[in-house]
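A.B. asks: below is the sequence, then the predicted model.
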Amino acid sequence: MSAATTRWTPSSWHDLPAQQLPEYPDADQLKQVLERIAAQPPLVFAGEARDLTEQLARVSRGEAFLLQGGDCAETFDAAGADITRDKLKVILQMAIVLTYGAQMPIVKVGRIAGQMAKPRSSPTEVVDGVEMPSYKGDAVNGLAPILENRIPDPTRLERMYHHSASTLNLVRAFTQGGFADLQRVHAWNQEFVAGSPQGQRYEQVAQEIDRALNFMRAIGLDIDRQPTFNTVDVFTSHEALLLDYEEAMTRQDSLTGDWYDCSAHMLWIGERTRQLDGAHMHFLSGVHNPIGCKVGPTMTPDELLEVCDLLNPDNVPGRLTLISRMGVDAIEEVLPPLLTATREGGRNVVWVCDPCHGNTITSESGYKTRRFDDVLGEIRGFFAAHTTAGTVPGGVHMELTGEDVTECLGGDQNIADLDLAQRYETACDPRLNNAQSLELAFQVAEMLRS
């Protein structure tokens, strides 16, 4: 039975092969946890997901640009107000730079309030001679390399729900309660970013925005009463890896009768779980959220068209986002035929560049890291490929943090191999820090202008 022919219900994915799912030792405990989660309120609402679909439809036509960013893997210990605020702050800064530089609306989507599970290349690892399950995110098991800590624990799913709810409450409070007010644009420039070359460039943009706001006041506009100037929409997203949890969070919309996965506004399928006959593709084909799918260098044009038809059979603009993650050395050769296939096939898709996952290396000192120049180079290749194919470069999908970490090499800070150990704090993959993220935003704004 294939994903395309299986009749869809929220639970029909159980009939199909599923990759990367945890093996819980106690099935009854898992069942009880999922029943409690299913009885909880939704984290997001169907109308909000439809709003995001409409905004992504504009992106697909080249009328807006998608900025999607956040942690590789959120942790239970890093879900407080300060960390959430700083993550939002750097996303807002990047959006201001992109909006001002490209004169284009920016659709803001965070990898936030649910990005707590990660696929791994191997189900186990050996630590100090002991084989144990690999860490798959705080929603599954613990990071500390202790055998008992690595056993998948279903109660962590319930913790993920409550942590996601509290994080989402903070996001709503910050974005709707005055923190995102354009009149606070200077306050978003954290001290350690303000001292960087990119922070100084940002201050110049902030001053220009101040002048524009003062002009509007001078001609009689009461910008304090205009929501456009003091609130902002930031949508949530995560990889839909843990299908038991996603099923428990799926609700039927009372207005339309359609099913929505109410764990996030947008869900995506990773490179390791995008099998056409697999459970992940089938599950996400049936919910009406906007959906993303990672597209790696092994994807063929014919397979890509099958992905489009499975996930977006009605060819709805804004429904499907294709997230290319090719690596800097492969993108200009591999991506254009895929772009041409969707264009010539008339598929309505948003094309987004993930320049992080294809450029992960191990440094001489043993840290998993990425070079800023490789990340930037893949984005340049992404834009060049779209120029070649005559298609729309729709956005960027970044692993980043609002903290002053040292996890990626290079950038204006010239982070070197020996610097990585200073503040290497990620639970899984390396993230661009706040200054590197802002530097990237200026570079992308210049690409959009040209």
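C.D. replies: Yep, it's here.

A.B. asks: going forward, measure contacts between C-alpha atoms and count neighbours the same way
C.D. replies: Will do.

A.B. asks: show me where the stretch 1-150 of the chain has helices.
C.D. replies: Listed in chain order, the helices of the stretch 1-150 of the chain (DSSP state H, counting those that start in this stretch) span residues 27-38, 46-60, 81-102.

A.B. asks: for the second one, the distance to its chain's centre please.
C.D. replies: Spelled out, it's helix 46-60. The chain centre lies 15 Å from the centre of helix 46-60; the measure is Cα atoms, centre = their mean, to the nearest Å.

A.B. asks: nearest to Trp351, of the helices of the stretch 1-150 of the chain?
C.D. replies: Taking Cα to Cα as the criterion, Trp351 comes closest to helix 46-60 out of the helices of the stretch 1-150 of the chain, the separation being 7.5 Å.

A.B. asks: buried stuff in that closest one?
C.D. replies: Neighbour-count burial for helix 46-60, with 16 or more other Cα atoms under 10 Å as criterion, is recorded at 46, 48-60.

A.B. asks: list just the nearest of those to Gln20.
C.D. replies: Relative to Gln20, the closest of the buried residues of helix 46-60 is Ala49; by Cα to Cα it sits at 26.3 Å.

A.B. asks: okay, now the one to match up with it:
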Amino acid sequence: MTGPATSSLAADPPAAQQPDWPDRAALHAVAADLAARPALVSAAECDLLRSRLAEVACGAAVTLQGGDCAETFDGTTPERIESTYRTIRQMAAVVSGGAALPVVQLGRMAGQYAKPRSRPDETRDGVTLPAYRGDLVNGLEFTMSSRVPAPDRLRRGYERAAGTLEILRGLAAERGGAFFTAHEALVLEYERALTRDTPSGVYDLSAHLVWIGERTRQLDGAHLDFVAGVRNPVAVKLGPSSTPDDALALIDLLDPDREPGRLTFIARMGAGAVREVLPDLVAKVTASGARVVWVCDPMHGNTVTAPSGHKTRWLIDVLDEIKGFFEVHRSLGTHPGGVHLELSGEHVTECVGGTYEVLPAQVPDRYESACDPRLNRGQALDLAFELAELYAGRPTGGL
């Protein structure tokens, strides 16, 4: 990989979950435009995050990652950006107090504009259209004109990310402390266009950390091939079907030098599977000598349907998966590195439970997510206090 000039649009090796772009010439033009624009983050910032995550890998810090399931262009207002930032900062302060350790803060922000889908299309009332793949690709409105993948959305995504980062940098400067951004490296045309060859090496400078999801972590696939070639800290999500052999192969591919802070495993098992599946993964990885960061995503494995038909999550299930994650690490003498949450700084009603309880019947009241349900600010802070107790080794009160 050589940097901006490598914005090749050929998917070799094969790339899963890519849009069916109808206008390839327009796609090439947008990618070339983005390759010539300034990077969104710097290689030095990525290196700083890698050093902070190395502290997490060695048990000297924890990490808190949170933000929208899928950012929308219209939702990236200064007020919402600040509310999410403020919520993560407040959570970090609570968790740090319980853990007696610094907290590395990452926002699912300034780039989380694309989502993988289980089906390529969606049917409503007998009409079938392409599935919504996030604002980076197409629109949420259920019309053909909205759902056709549009290359110019990559440019709009870049511009929205740049604006979000400007606000985040201003907030971090006011309040002190580093704040990093992360997103799923899903749409490869976008990621490749923002890859730069720097004196320190090749980096994907669309974000400080990029992760590969459960649906795109094929060992012979284009997504892992891409992140293997960049110097950013990277992460991979591991679901309940993951095996120790999968994890060890990922380490060999993405972290051959066994560099603490380079690789994070985000376990997304579900409350019913975490205690069964995770122990063997952690034990075998630890025995290999690799120093990865272990993070719990307690959201994706705990999605259910509310009476209204909306996707939702019960806060008690989210907490149960986190408790299982801690139990596994405590039993093995390893470090529970942190959590990865879908949350909003707004008072949405997408998840059930909490001190200021959202009831199942209230889920539709403020359901604003473009994809999956998020914790609201109160629920996120509830979870932060539970995390503080878990890190302190005290019994949690439950939710």
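C.D. replies: Cool, the structure landed. Given the structure is predicted, the values throughout are model-derived calculations rather than measurements.

A.B. asks: so which of the helices of the stretch 1-150 of the first structure is nearest Pro297 of the first structure?
C.D. replies: Minimum separation from Pro297 of the first structure across these (Cα to Cα) falls at helix 46-60, 22.0 Å.

A.B. asks: strands along the second structure, start to end?
C.D. replies: Ranges of strands in the second structure, per DSSP state E, are 62-67, 103-108, 121-124, 127-130, 180-184, 195-198, 201-204, 209-212, 234-238, 263-267, 293-296, 304-305, 311-312, 338-342.

A.B. asks: packing partners of the fourth one?
C.D. replies: Just to be clear, that refers to strand 127-130 of the second structure. strand 121-124, helix 144-147 (3 or more Cα pairs under 8 Å, 6 or more residues apart in numbering; DSSP states H and E).

A.B. asks: pick the most buried one from the ones you listed.
C.D. replies: Relative to the other members of these, helix 144-147 carries the highest mean neighbour count by mean count of other Cα atoms under 10 Å, namely a mean of 16.

A.B. asks: pull up the aligned stretch in the first structure for that helix.
C.D. replies: Residues 147-150 of the first structure are matched to helix 144-147 of the second structure when aligned by TM-score structural alignment.

A.B. asks: how close does the equivalent of Val358 of the second structure over in the first structure sit to Gly70 of the first structure?
C.D. replies: Taking TM-score structural alignment, the alignment pairs Val358 of the second structure with Ile415 from the first structure. Summarising the geometry, the distance separating Ile415 of the first structure from Gly70 of the first structure, computed by Cα to Cα, to the nearest Å, is 20 Å.

A.B. asks: with Thr9 of the first structure instead?
C.D. replies: Thr9 of the first structure sits 31 Å away from Gly70 of the first structure, going by Cα to Cα.

A.B. asks: more crowded one of these two?
C.D. replies: Taking other Cα atoms under 10 Å, Thr9 of the first structure and Gly70 do not tie; Gly70 has more neighbours (28 against 13).

A.B. asks: isn't that one right up against Gly110?
C.D. replies: Yes. With contact defined as Cα atoms under 8 Å, Gly70 of the first structure counts as touching Gly110 (5.6 Å).

A.B. asks: that older thread, tell me which of the helices and strands packed on strand 127-130 of the second structure lies nearest to Trp294 of the second structure.
C.D. replies: For those, distance to Trp294 of the second structure was read as Cα to Cα. The smallest value, 33.9 Å, belongs to strand 121-124.

A.B. asks: which residues sit against that closest one?
C.D. replies: Among residues not part of strand 121-124 of the second structure, those counted as contacts by Cα atoms under 8 Å, 6 or more residues apart in numbering are 128-131.

A.B. asks: can you find the partner of Ser263 of the first structure in the second structure?
C.D. replies: So, by TM-score structural alignment, Ser263 of the first structure is matched to Ser206.

A.B. asks: pretty sure that match contacts Ala39?
C.D. replies: Yes. Because the distance of 6.8 Å satisfies Cα under 8 Å, Ser206 of the second structure is recorded as touching Ala39.

A.B. asks: export the helices and strands packed on strand 127-130 of the second structure to TSV and tack on distance to Arg192 of the second structure?
C.D. replies: Rendered in TSV, the data for these read as follows (distance: least, Cα to Cα, whole Å):
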stretch	distance to Arg192 of the second structure
strand 121-124	26
helix 144-147	23
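
A.B. asks: with that, I have no additional questions.
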